[in-house]
Structures are given as C-alpha cells and as structure tokens.
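Colleague: predicted coordinates and the sequence they were generated for:
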Amino acid sequence: MSIFGAIGIAQSGLTVHRTWLDAVSDNLANISTVRPTSEAAFQARYVVAQETPGPEGGAQVVGAAFGSAEGRMVYEPANPLADENGYVRYPDIDMSSQMTQLIMAQRGYQANAAVVDRAKETYTAALQIGRS
C-alpha cells in the first residue's frame, strides 16, 4: 500500500466517524424533546457504514437507520403538550448507549487523524531523503 493509499483510507474513516459523531450529537441534543402523543417522537439516527469495494479499500456511509417513532409515553399532566390523559411522548434514546457510541466515534476519528499525520510525516521524510 502506498502512502497515498493510507491517506485515502484514513480520509474515508474520518468521514464515517465524523458522520457518526454528528448523528450521536443530534441524538443527545434531542434526548429530552417532548412531543404531543398525536405526533411521532424524535427518532434517533444511526449511521450505516460499509467497506468501500475495490482495491482502494476504506469505508463509506451508505445510509442511516432510525429509531422508533413511537418513543416512550411519560405521564406529565402539567406539561402544556400533554393529552387529555396527561401523557406526552419522549424519544426512546438511551443516554449511556449514546455516550458509549460518542466515545467510540471520537476514538475512531482520532485514530484516523493520527494515520493521516503519520503518512504526511513519512511522505515529508521521503522527500527530505531525496533532496540529500
């Protein structure tokens, strides 16, 4: 594999992990979003990634999967969005799971960024050898 191949693979990993970070941050930002029971709850977004076909390798985002629109019903009669029975709809998002995914996506992003840095250093060193 060439240096440029490593940079290309790491770049695709950076893109996938950045998309994953965006999805998790959206999920966490909307964890307390309240809706009336007549509407769908906020749906958590999950990134679907796969290996890039071909000799180049890497990964790519191929879509998104969404959580349940049903959410969870919570009894909050004082909430202005409550129905006649006092219920509102919250998203069915588990904060601990989202925080775990956030850490994994962050570490993956950092690892791919480190690969780009090392490949750049290697390329620069190779150019310096050629100048001597």
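Modeller: Okay, I see it.

Colleague: C-alpha only now, for contacts and for neighbours.
Modeller: OK.

Colleague: so when I look at Cys61, I'm seeing a strand, right?
Modeller: Rather than Cys, residue 61 is Val. Yes. The assignment for Val61 is a strand, going by DSSP: H, G, I helix; E, B strand; the rest coil.

Colleague: so it sits against Val48, correct?
Modeller: Yes. Judged on CA atoms under 8 Å, Val61 makes contact with Val48 at a distance of 5.9 Å.

Colleague: buried ones in the helix or strand hosting Asp117?
Modeller: Element membership for Asp117 (DSSP states H and E) is helix 95-131. Across helix 95-131, burial judged by 16 or more other CA atoms under 10 Å covers 98, 101-102, 105-106, 108-109, 112-113, 115-116, 119-120.

Colleague: possible to save these as a markdown table with distance to His17?
Modeller: Shown next, in a markdown table, are the buried residues of helix 95-131 (distance: CA to CA, whole Å):
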| residue | distance to His17 |
| --- | --- |
| Gln98 | 14 |
| Gln101 | 10 |
| Leu102 | 10 |
| Ala105 | 5 |
| Gln106 | 7 |
| Gly108 | 6 |
| Tyr109 | 5 |
| Asn112 | 9 |
| Ala113 | 11 |
| Val115 | 14 |
| Val116 | 14 |
| Ala119 | 19 |
| Lys120 | 20 |
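
Colleague: alright, now check it against this:
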Amino acid sequence: MTKKVVHVAVGVIYKDQQLFICKRPDDKHQGGLWEFPGGKVEQGESVFAALQRELLEEVNLTVNGSEELMVIEHDYGDKCVRLDVHIVDDFTGTAHGAEGQQGKWVALSELDDYSFPAANVEIIEKIKQKYEQ
C-alpha cells in the first residue's frame, strides 16, 4: 500500500540575521520539536498562496514575497511529507505564535540548540550554506 504524501509549504522567516521558529504541540505528529512554520497545501492552491495563508494563521505575518530554497521529500515511517521550503524575508507584521504555540526568534548559530524533526535537518544545512559567510 502506498502512503499518502502530505504536501507542506514551509516558511523560513528571516530578519536581521535571525530566524523565527515554532514549537510543535505535544499532541501533534513530531510533537514537542521545533520547526519552521507552515502547513498543508490545499488542493488547487499554489505553494505561495498556502504559505501566505498558513503564516498569517500561525504566526500573524503577511507574506509579500518569498524565494524557493528547496524541496524535500521525507518518509517518517508513519507519514510521508513533501516540504516546499521558501525563504520569507519580505513580510509585514510582528511574528508570534498566533495559535497558542511557542514561537521565538533565534540566531542561525543557535539552531543546533533546538530539536527539529528529521526532515528539517536538510533545511538547516541549506540555510547555513546560504547565510553563513
């Protein structure tokens, strides 16, 4: 039997050498781990539209523009995900956990201090390649 692939738009929110991350609720898949905010791409929806909708809902940001960073497919065993990851550095609003989740700005050098889902390891490596001089 083939597993369903969940298509997710992920926003790497970047401002002033810092990234905004959120903690997943304990009762969700990969609960208690930190992540870059985002959510499922709905049927017929573009990745950018999903990113705009999800980041407004989750972290109270209006996304004006984004740049594709990478696409990752990851099999967690119980679930497969396809992550469309975008750098979001053109936005308005003040980021915070708008759905009750913990959110915080962290420096790139601090990312290794947080536990992320396995699929996010590649994202972090790519971000470091992009921003570390």
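Modeller: Received it, and whenever you're ready, just let me know what you need. Worth saying up front: this structure is predicted, and the values here are computed from it rather than measured.

Colleague: can you give me the TM-score here?
Modeller: Superposed pair, TM-score by TM-score structural alignment, normalised by the length of the first structure: 0.25. Supporting alignment: 55 aligned residues with a CA RMSD of 4.7 Å.

Colleague: these two touch, right, Tyr75 of the first structure and Tyr87?
Modeller: Yes. Counting by CA under 8 Å, Tyr87 is a contact partner of Tyr75 of the first structure at 4.4 Å.

Colleague: name the SS class of Ala65 of the first structure, please.
Modeller: Following three-state DSSP, we place Ala65 of the first structure in the strand state.

Colleague: what sits against the nearest residue to it once chain neighbours are set aside?
Modeller: Of all residues not flanking Ala65 of the first structure in the chain, Tyr46 sits nearest, at 5.0 Å (CA to CA, 6 or more residues apart in numbering). Listed by CA atoms under 8 Å, 6 or more residues apart in numbering, the contact partners of Tyr46 of the first structure are 20, 23-24, 64-67.

Colleague: Tyr46 of the first structure belongs to a strand?
Modeller: Yes. Tyr46 of the first structure forms part of a strand when assessed by three-state DSSP.

Colleague: if we can go back for a sec, who has more neighbours, Tyr75 and Tyr87 of the first structure?
Modeller: Neighbour totals were compared for Tyr75 of the first structure and Tyr87, and Tyr87 leads with 20 against 13 (other CA atoms under 10 Å).

Colleague: what about the more buried one, distance to Met73 of the first structure?
Modeller: In this view, Tyr87 of the first structure and Met73 of the first structure are 6 Å apart by CA to CA, to the nearest Å.

Colleague: that older thread, which neighbouring elements make contact with the helix holding Asp117 of the first structure?
Modeller: Helices and strands in packing contact with helix 95-131 of the first structure are listed as helix 3-29; criterion 3 or more CA pairs under 8 Å, 6 or more residues apart in numbering; DSSP states H and E.

Colleague: and the helix it packs on, what does it pack against?
Modeller: Under the contact rule (3+ CA pairs under 8 Å, 6+ apart), helix 3-29 of the first structure is packed against strand 45-51, strand 59-66, helix 95-131.

Colleague: and the shortest one, what's buried?
Modeller: Put plainly, it is strand 45-51 of the first structure. For strand 45-51 of the first structure, by 16+ other CA under 10 Å, it's 45-47, 49.

Colleague: which single one of these is nearest to Thr15 of the first structure?
Modeller: Using CA to CA, Ala49 comes nearest to Thr15 of the first structure of the buried residues of strand 45-51 of the first structure, at 10.4 Å.

Colleague: which residues touch the closest one?
Modeller: Applying CA under 8 Å, 6+ apart to Ala49 of the first structure gives the contacts 16, 59-63.

Colleague: could you do Gly63 of the first structure as well?
Modeller: 47-49 are the contacts of Gly63 of the first structure under CA under 8 Å, 6+ apart.
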